[in-house]
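Q: model this:
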Amino acid sequence: MTQVIGHLINGKMINENNRTQDIFNPATGLATKKVELASKQTVERAISAAEAAFPAWRNTPPAKRARVMFRFKELLEKNSDKICQLIGEEHGKISHDAAGELQRGIENVEYACGAPGLLKGEHSKNVGPNIDSWSEFQPLGVVAGITPFNFPAMVPMWMFPLAIVCGNTFILKPSERDPSSTLFIAQLLKEAGLPDGVMNVVNGDKEAVDTLLSDERVKAVSFVGSTPIAEYIYTTASANGKRCQALGGAKNHAIIMPDADIENAANQLLGAAFGSSGERCMALSVAVAVGDEAADALVEKMIEGMKNLSVGEYNNADNDFGPVITLAHKEKVNGYISSAVEQGASLVIDGRNPSVKGFENGYFVGATLIDHVTSEMDSYQAEIFGPVLQIIRVETMQQAIQLINDHEYGNGTCIFTRDGEAARYFADTIQVGMVGINVPLPVPVSYHSFGGWKRSLFGDLHAYGPDGVRFYTKRKTITQRWPSSTVREGASFSFPS
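A: As a prediction, this is how the structure comes out:
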């Protein structure tokens, strides 16, 4: 009998016999499970559970909330093999890549363990005669997270650990493509001692999303996904009076300067472009080579390095990356490769339809290298989200920077150079939110914050880290005076100073 993945509401796993959707193993192309798609009523039930749990959780001391996270961290580490297996079976991510994803998620849990310090507020004594003033950071209430398929463990942990230790209750709507690892992780929170109703998971599609966006009991929404959906989430949530951070798409460029260590740059680009099948919002999908000499040297080194890359099934750790998420996405990626050739680019290495023995029906795309791409091409303008690296040739660093600044996305970028002056100029003038200097995937650590510029982020606050604390709390400033019982003052009608 096919397993049907349900929902976690008020501490209990439930199935309500709603609509279902198949879950596929992308390495085999076979449906392995079904996931229930929550109705409006199911989502409202989760919201009610979170609302009922909020008063007691809000008043739980931050130190006690943090202790739940300490136990949760231990359980994540204890169950890491199981989590990585679930990711591999439904996403296709190779085991070592899944382990790296999980570790970055755990680092956000570790940051959340510092809740007492993060929430201690600010205090000023004697701002006026016998007047003290202080600020507190209080929770919002019921908050929600809507997360993508490409990081089913890490991205949810950008959201709920911090939201929960700040005193909120949480509703998570993970991707319906690969929900099992996310749901299992949520169950570990209950095992760690989190009270029922504080963390709820509803699987679903647009009906579930729209219910979260429209229900007035949900005070804030976090989202990670494509830019069109991010803009819809932000616009709809804001129109309904909610706080919203919606992280969208990317087109991440690496500038290769003439003085760069080309061998090192090529090695770094192999992982940054093709790791996780390019299904990362921080994947480096465009190398901008300054000068033909640098471009030719880069192409030569990339060809050499790509000969040894292996695409295949998740539980073979010798593989470098796995399949893309669906058959439709495989066809989309292949379509962009074809369009680049049709529009005049040079296909150096063609990754369309690789042969993976024993997995002939899997959704595999091999590592692909395309040279002589121009900014007008469809493959350049779009976020391909596959294992495709495109090379654009320019004459100067200024042209490279202008190319990046002109793109609608501004998520991540990097420069490969030995020149400190060039690196400093690049970091200062580039219109991108996350910048690497000889670091191809400049994903901020958990105690900084993650977010892009331009159409890569809708909202003012970035994800996790210090911005995450501010997003999941509201500042209340209190000014207090205890006047002397022996001194009486008259009324004053001027503005207090």
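Q: going forward, measure contacts between C-alpha atoms and count neighbours the same way
A: Will do.
Q: Tell me where the stretch 301-450 of the chain has strands.
A: Counting by DSSP state E, counting those that start in this stretch, the stretch 301-450 of the chain has strands at residues 346-349, 368-371, 388-394, 409-410, 412-416, 434-437.
Q: compare with the first, here's sequence two:
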Amino acid sequence: MISTFPVVSGKYLVNGEWQETKETTDVINPANTAEVVGQVAICSEDIVNDSITAAENAFKTWSRFNIEDRATRMNAAAEELAKTIEENVTLFVRENGKTLVEAKKDLLRCVEVMKGSAAELLNWWKPEVIQGNQKVQVRRRPRGITAVITPWNSPMILTFKRVIPAILAGNTVVVKPATNCPLTIMTFLKVVAEHFPPGVINIVTGSGKVIGDILCSDSRIRTVAFVGSTETGKDIMKKSAGKLQKVYMELGGNDPAIIFEDANMDEAAIKRLKIGILRAAGQVCSAIKRVYVHESRYDEVLQKLTKEFERVVVGDGIQPDVTMGPLNNQAQFDYVNGLLERTVKAGGKVITAGIQLNPETWNQGYYMLPSIVTGVNQQSEVVRVEQFGPVIPILPFSSLEEVVDYANDSEFGLRASVWTENEELAIEMADRLEAGAVFHNNHTVFSELAIDFPGLKESGVSRETRHCSLELFADSYGFAD
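A: Now for the predicted structure:
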């Protein structure tokens, strides 16, 4: 038990006031489950309704603020937040399980989202003129209240990429962070909220079902921005349909990486492949979930990737030598271990590699060494599901048509990667793969946060790709004279 909790511990934010609830639950350090990092307030239905009312009242005035004022406030908040990154990195590692390097990168990107979105706002908000027989302007207005529901795996960037454009566009927000990992995001949003009028940012925590049901059934909520599992996304869509709320969803993924016969799989490429698989212990929607290798290169790639996995140091992310932290929570830990057990029973072979940094305390956290799975086929459970852990199946293929069929044989369509020295082949594959984005000789994220390409099929809803997602949180309308 630690002696000091973050100031947001056990609290919620409504109309500019941080308040406490009688009921709370603990936030546990996944690297040491005996350590309590802080508490999460369990908000009642009345509190959630109060947060919507606060957002509704604040919208009446905030929506009328000019865009220069909105951008100025956001830039000031970004400057202040940037000064707090070092002091909050450790908190994020302790509640999430990422390594120090991964955690700091996430926090820095939050500030980047704020500055980039504020800069983009000034250009995006300008009316677009459609010339013709009649002069028509395409203008934009804020939509209303946005509900932002975010997950535990990458709560910082996934929350900021929704909250920031929503409020810059003139909306107000009610944020529901995951109970497994809410403290750092609430600490960051506390700084941001202090630069805006009360009620622009409200934060409620607790039961996902209770809060989600209210947010998706209240007619005052105009947009629901959700990141999480596909099944939960479907449930939210059903509930939102009753009020015709607009939904913006980033859901699950089962990303394929396709390695062709001519691929240059040198040491640098293998490292990129490994990072694409094991970033955040594999707990990333857009991580590589299955690898298809041309049969002529299969043994080589398997051997090289196994050796690269052997170098992975698993332990508490606070330790500087650690390159992969624990899984975030008990449920995910149990699921991934159960998946491996079922895979072995079904005839698959599991190659487990890596280094336990502290074997004597290994069982005190949700630690797993990374595993490569062979001897499975396209219909195997480990190939078809989103493992969301440090587990990767590798399968051979013999022809282009075969691997296209394999890659597209999924209900998901988030990301994909093509590994080849033939750029024309890579582009051809990008045209044929059912994915929101395809990377060439890498499997990563877009370096420019102003752009993002949502998934296809059951991996997402909404098609905006530019302007820091501002377009997703506004209504466009025509003005003609």
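Q: related to what we said a few turns ago, of the strands of the stretch 301-450 of the first structure, which is nearest Glu89 of the first structure?
A: Proximity to Glu89 of the first structure, assessed across the strands of the stretch 301-450 of the first structure by C-alpha to C-alpha, is greatest for strand 388-394 (23.2 Å).
Q: Which stretches in the second structure count as helices?
A: 45-62, 67-82, 85-96, 100-124, 155-168, 183-193, 208-217, 230-241, 267-278, 298-310, 330-345, 381-384, 400-408, 423-432 (DSSP state H).
Q: between these, which one is nearest to Asp452 of the second structure?
A: The nearest among the helices of the second structure, by C-alpha to C-alpha, is helix 155-168 at 10.1 Å.
Q: Quick check, central residue of the first structure?
A: Central residue of the first structure (C-alpha atoms, centre = their mean): Val155, 4.4 Å from the mean position.
Q: which part of the second structure lines up with stretch 390-401 of the first structure?
A: Stretch 390-401 of the first structure corresponds to residues 393-404 in the second structure, going by TM-score structural alignment.
Q: before we move on, back to that, compare the strands of the stretch 301-450 of the first structure and give me the one nearest Gln381 of the first structure.
A: strand 409-410 (9.5 Å).
Q: That closest one vs the second structure, mean deviation?
A: The superposed strand 409-410 of the first structure is, by mean C-alpha distance after the TM-score superposition for the first structure, a mean 0.5 Å from where its aligned residues fall in the second structure.
Q: List of residues touching that strand?
A: 249-252, 404, 431-433, 452-456 (C-alpha atoms under 8 Å, 6 or more residues apart in numbering).
Q: swap the cut-off to 6 Å and go again
A: Here strand 409-410 of the first structure makes contact (C-alpha atoms under 6 Å, 6 or more residues apart in numbering) with Ala250, Lys251, Val432, Gly452, Trp453, Lys454, Arg455, Ser456.
Q: In the residues you listed, which residue is surrounded by the most others?
A: Ala250 (32 neighbours; other C-alpha atoms under 10 Å).
Q: In the second structure, what residue corresponds to that residue?
A: Per TM-score structural alignment, Ala250 of the first structure is aligned with Gly253.
Q: next one: Asp318 of the first structure
A: Aligned partner of Asp318 of the first structure by TM-score structural alignment: Asp321.
Q: And that match, how close does it get to Asn171 of the second structure?
A: 43 Å (C-alpha to C-alpha, to the nearest Å).
Q: For the two, indicate the residue with more neighbours.
A: Shown here are Asp321 of the second structure and Asn171; by other C-alpha under 10 Å, Asn171 has more neighbours (30 against 15).
Q: What's the match for that one in the first structure?
A: Aligned partner of Asn171 of the second structure by TM-score structural alignment: Asn168.
Q: try Gly436 of the second structure
A: In the first structure, Gly436 of the second structure lands on Gly433 (TM-score structural alignment).
Q: now the end-to-end length of stretch 148-160 of the first structure.
A: 14 Å.
Q: What lies in contact with that stretch?
A: Under C-alpha under 6 Å, 6+ apart, the answer for stretch 148-160 of the first structure is Glu101, Leu102, Gly105, Ser175, Thr182, Gly225, Tyr464.
Q: most surrounded residue in these?
A: That'd be Tyr464 among these, by other C-alpha under 10 Å, with 30 neighbours.
Q: ok, that one touching Gly451?
A: No: applying C-alpha atoms under 6 Å as the test, Tyr464 of the first structure and Gly451 come out as separate, 9.2 Å apart.
Q: Could you export the helices of the second structure as JSON lines, including distance to Gly10 of the second structure?
A: Listed next are those as JSON lines, based on distance: least, C-alpha to C-alpha, whole Å:
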{"stretch": "helix 45-62", "distance to Gly10 of the second structure": "14"}
{"stretch": "helix 67-82", "distance to Gly10 of the second structure": "22"}
{"stretch": "helix 85-96", "distance to Gly10 of the second structure": "14"}
{"stretch": "helix 100-124", "distance to Gly10 of the second structure": "22"}
{"stretch": "helix 155-168", "distance to Gly10 of the second structure": "18"}
{"stretch": "helix 183-193", "distance to Gly10 of the second structure": "9"}
{"stretch": "helix 208-217", "distance to Gly10 of the second structure": "16"}
{"stretch": "helix 230-241", "distance to Gly10 of the second structure": "25"}
{"stretch": "helix 267-278", "distance to Gly10 of the second structure": "32"}
{"stretch": "helix 298-310", "distance to Gly10 of the second structure": "39"}
{"stretch": "helix 330-345", "distance to Gly10 of the second structure": "21"}
{"stretch": "helix 381-384", "distance to Gly10 of the second structure": "38"}
{"stretch": "helix 400-408", "distance to Gly10 of the second structure": "44"}
{"stretch": "helix 423-432", "distance to Gly10 of the second structure": "47"}
